[in-house]
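In: Provided below for reference: sequence and predicted model.
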Amino acid sequence: MAEGQPSSIIVPKYLQEDELSEDVRDLISTLPTDKGWFVNTIYQYQGFWHVPRQLQGLLNCQKHFKAQDTDILLATQPKSGTTWLKALTFSLINRKTKYPITLNHDHPLFSNNPHALVPFLEFDLFHVKDVVPDLSLFSSPRLFATHLPYVSLPESVKDSDCKIVYLCRDPKDTFISLWHFSNSLRLFKGTNPLKDSFDQFCRGINVGGPFWDHILSYWKESLLSLEKPKKKVMFLRYEELKMNTSFILKNLAEFLGCPFSKEEEDQGLVDDILKLCSFENLKNLEVNKNGKRPSGIANKAYFRRGEIGDWKNHLTHEMVDQLNTIVENKMGNFGFKF
């Protein structure tokens, strides 16, 4: 039960910490800890910070997930455009088979939150203790998502020919979006002061942090994959995706082995996918205004603004300089810039 929580209130699953297996309990007792943004405590494992529920899924996933060569894995840090990437990729790979693109409410996105259509490995599939999910119902290509850093992915993912799409976002906007999202999950606890959360973020202490190591882990792999016969990792930036969505969507289709035909382009299918998956369309659907995830998180929490540069409304000049300096110091030597 959360601290200060009324006894009559049912705690949503994302705040529960008592459904952990013995091996996870043993593990977290040995790990570095810090104050969580919406749960009481987060834990550092393999160099990154996790909530207990994610650690349960991480360990189960590492032990039991067997990647197939045709799998597609969408990897992000929290609040980096994950929901949008899920919607775009789901629509893209299913347009010729199960779910032709339609704007008349027949498509699954009209009645399902994107997170329900593209499950997280660690949060939705492997999060239950002592249970290995049956993935035989997923048709090929199987489409999954993760917030895990590259180092923590199951070895079968690294060893197979499955494809990884990584989406990152300017850390200033990532921070603001994460701060708002975390505050929406802090039942009975009030709001995290912006300055306190910012200080933690700059020290790398947040779910999925440090942000610079998470991004660099996939950036390096994307560069290595360019030297291989088959490109394994496609690295995307949220800002470029927002400004040139059509072009990048076509590149994504090529990478995933389902390129648009000339006929599809002439018919306006690219634009139809962009309309279907647009922020405004998804945000205003009934399922995303009033529905909830099985974890208890309201679907509307995933649709705040989706803009570039919202950080300008929250961060001081000193904060901006501090984050920019961190990016340069931590990432500049690897040829990475925002």
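Out: Happy to help now that I have it.

In: switch to C-alpha atoms for all contacts and neighbour counts from now on
Out: Will do.

In: Show me the contact partners of stretch 195-205.
Out: 34, 37, 49, 175, 179, 206, 209-212, 323, 326 (C-alpha atoms under 8 Å, 6 or more residues apart in numbering).

In: and it, how far from the chain's centre?
Out: Distance of stretch 195-205 from the chain centroid (C-alpha atoms, centre = their mean, to the nearest Å) equals 20 Å.

In: In that stretch, which residues are buried?
Out: 197-198, 200-202, 204-205 (16 or more other C-alpha atoms under 10 Å).

In: How about stretch 154-169?
Out: Those would be 154, 156-157, 161-169, for stretch 154-169 by 16+ other C-alpha under 10 Å.

In: ok, G204 to Y166 distance?
Out: 19 Å (C-alpha to C-alpha, to the nearest Å).

In: ok, the contacts of stretch 195-205 vs V270, which is closest?
Out: F175 (30.9 Å; C-alpha to C-alpha).

In: Give the helix, strand or coil label for that closest one.
Out: Assigned by DSSP: H, G, I helix; E, B strand; the rest coil, the conformation of F175 is helix.

In: number of nearby residues for K292?
Out: For K292, the neighbour count with other C-alpha atoms under 10 Å is 15.

In: Presented hereafter is structure B, for comparison with structure A:
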Amino acid sequence: MDSDERLLHFKGFNFERSTVDIDILENLEDFDIRDDDVFIITYPKSGTIWTQQILSLIYFETHRKQTENVETADLVPSLEYNIRKVDFTKRPSPRVFCSHLPYYLVPNGLKNKKAKIVYIYRNPKDVITSYFHFSNFVAVLEGCENMDMFIHKFLDGKVAGSLWFDHVKGWYEHRHKFNILFVSYEEMKKDLKSAVQKLCNFLGKELSDDDVDAVVRQATFKNMKSDSRANLSNILKKEVGTKSDGHFMRKGTIGDWKNHFTVAQSERFDMIFQRKMKDIPLKFIWDINEE
């Protein structure tokens, strides 16, 4: 199966064909939004699962106190990749979703600025690196023999999620239409506690210092990697399929791209990035030591 057959092209955007919920896609515009809904929106491989865990811990006390054994993906389901065909209309409020949708495909109800959006963005060289490994791990995605091939595919937007530049720029340039907070993957990585407090402030959630500490502790990469409820490994292996015995949560570091990009690849990407993102003031951190 070639890459085009694995992708579903819908209104100018690429979805992974075999796991996307077509019924939801076709009715997205009229999807009923509640005032207290929260959406995590990301480009793929930008910290989606991590943010799902963080918001699960913020919103659901039983998850935070570990008194209920529920998968994070069930507490914060994907809107368009609704693998388990959940009836979202029957979910109690507050509902928290995650999504890779571009700004122009989200439900119209999000534009009344009552429901909240947390947009997580990550430096694109690490996105590419993570996506390259992910596509070679998950059965439904087309793998690439080498990084050079994947970079070309990524820059052509021939992946689920389409073109990274369009996704980030689209959301940023249309931010005034939504009640939205932009948070970078790197700022969460460098100071998770401050990021959790920032998220709580935006979401209007007042947690005690002990509860904030509990969120931070359970949302570290190490703890999530060892918690099958939080790392999606069960869902991937049982319901999506994998090509190997690898792990969904691979490294979660900043700057891993340096271990995979050649100097020429890095310089070429920098030129494209500077041209396409010159008018976008979002701060990008390319290495853990970079301020």
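Out: Looks like it arrived, so ask away. Only a predicted model underlies this, so the values are computations on that prediction, with no experimental measurement involved.

In: Would you map the strands across the stretch 1-150 of structure 1?
Out: 33-35, 41-45, 48-50, 72-76, 143-146 (DSSP state E, counting those that start in this stretch).

In: So for G309 of structure 1, which of those strands sits nearest?
Out: strand 72-76 (19.0 Å).

In: what about the helices in the stretch 1-150 of structure 1?
Out: 22-28, 52-64, 82-94, 114-117 (DSSP state H, counting those that start in this stretch).

In: In structure 2, what stretch matches the shortest one?
Out: With TM-score structural alignment applied, helix 114-117 of structure 1 matches the range 72-75 in structure 2.

In: now that stretch, how far from the centre of its chain.
Out: 14 Å.

In: Against the centre of structure 2, work out the most remote residue.
Out: Relative to the centre of structure 2, the most outlying C-alpha is that of A264, 28.2 Å out, by C-alpha atoms, centre = their mean.

In: Which position in structure 1 pairs with that residue?
Out: A264 of structure 2 maps onto E318 in structure 1, by TM-score structural alignment.

In: Also S135 of structure 2?
Out: Checking TM-score structural alignment: S135 of structure 2 goes with S182.

In: Same question for E206 of structure 2.
Out: Match for E206 of structure 2 (TM-score structural alignment): P259.

In: Determine the three-state secondary structure at its match.
Out: coil.

In: can you count the residues close to it?
Out: By other C-alpha under 10 Å, neighbour count at P259 of structure 1 equals 16.

In: Which helix or which strand is home to the closest residue to it other than its chain neighbours?
Out: The shortest distance from P259 of structure 1 to any non-neighbouring residue, by C-alpha to C-alpha, 6 or more residues apart in numbering, is to A253 (4.6 Å). For A253 of structure 1, the element it lies in under DSSP states H and E is helix 245-255.

In: In that helix, which residues are buried?
Out: 245, 249-252, 255.

In: returning to that earlier point: neighbour-wise, which one of the contacts of stretch 195-205 of structure 1 leads?
Out: Busiest of those [other C-alpha under 10 Å] is N206, holding 28 neighbours.

In: Could you pull up the residues touching the aligned residue in structure 1 for F15 of structure 2?
Out: With TM-score structural alignment as the criterion, the equivalent of F15 of structure 2 in structure 1 is H50. Applying C-alpha under 8 Å, 6+ apart to H50 of structure 1 gives the contacts 42-44, 206-208.
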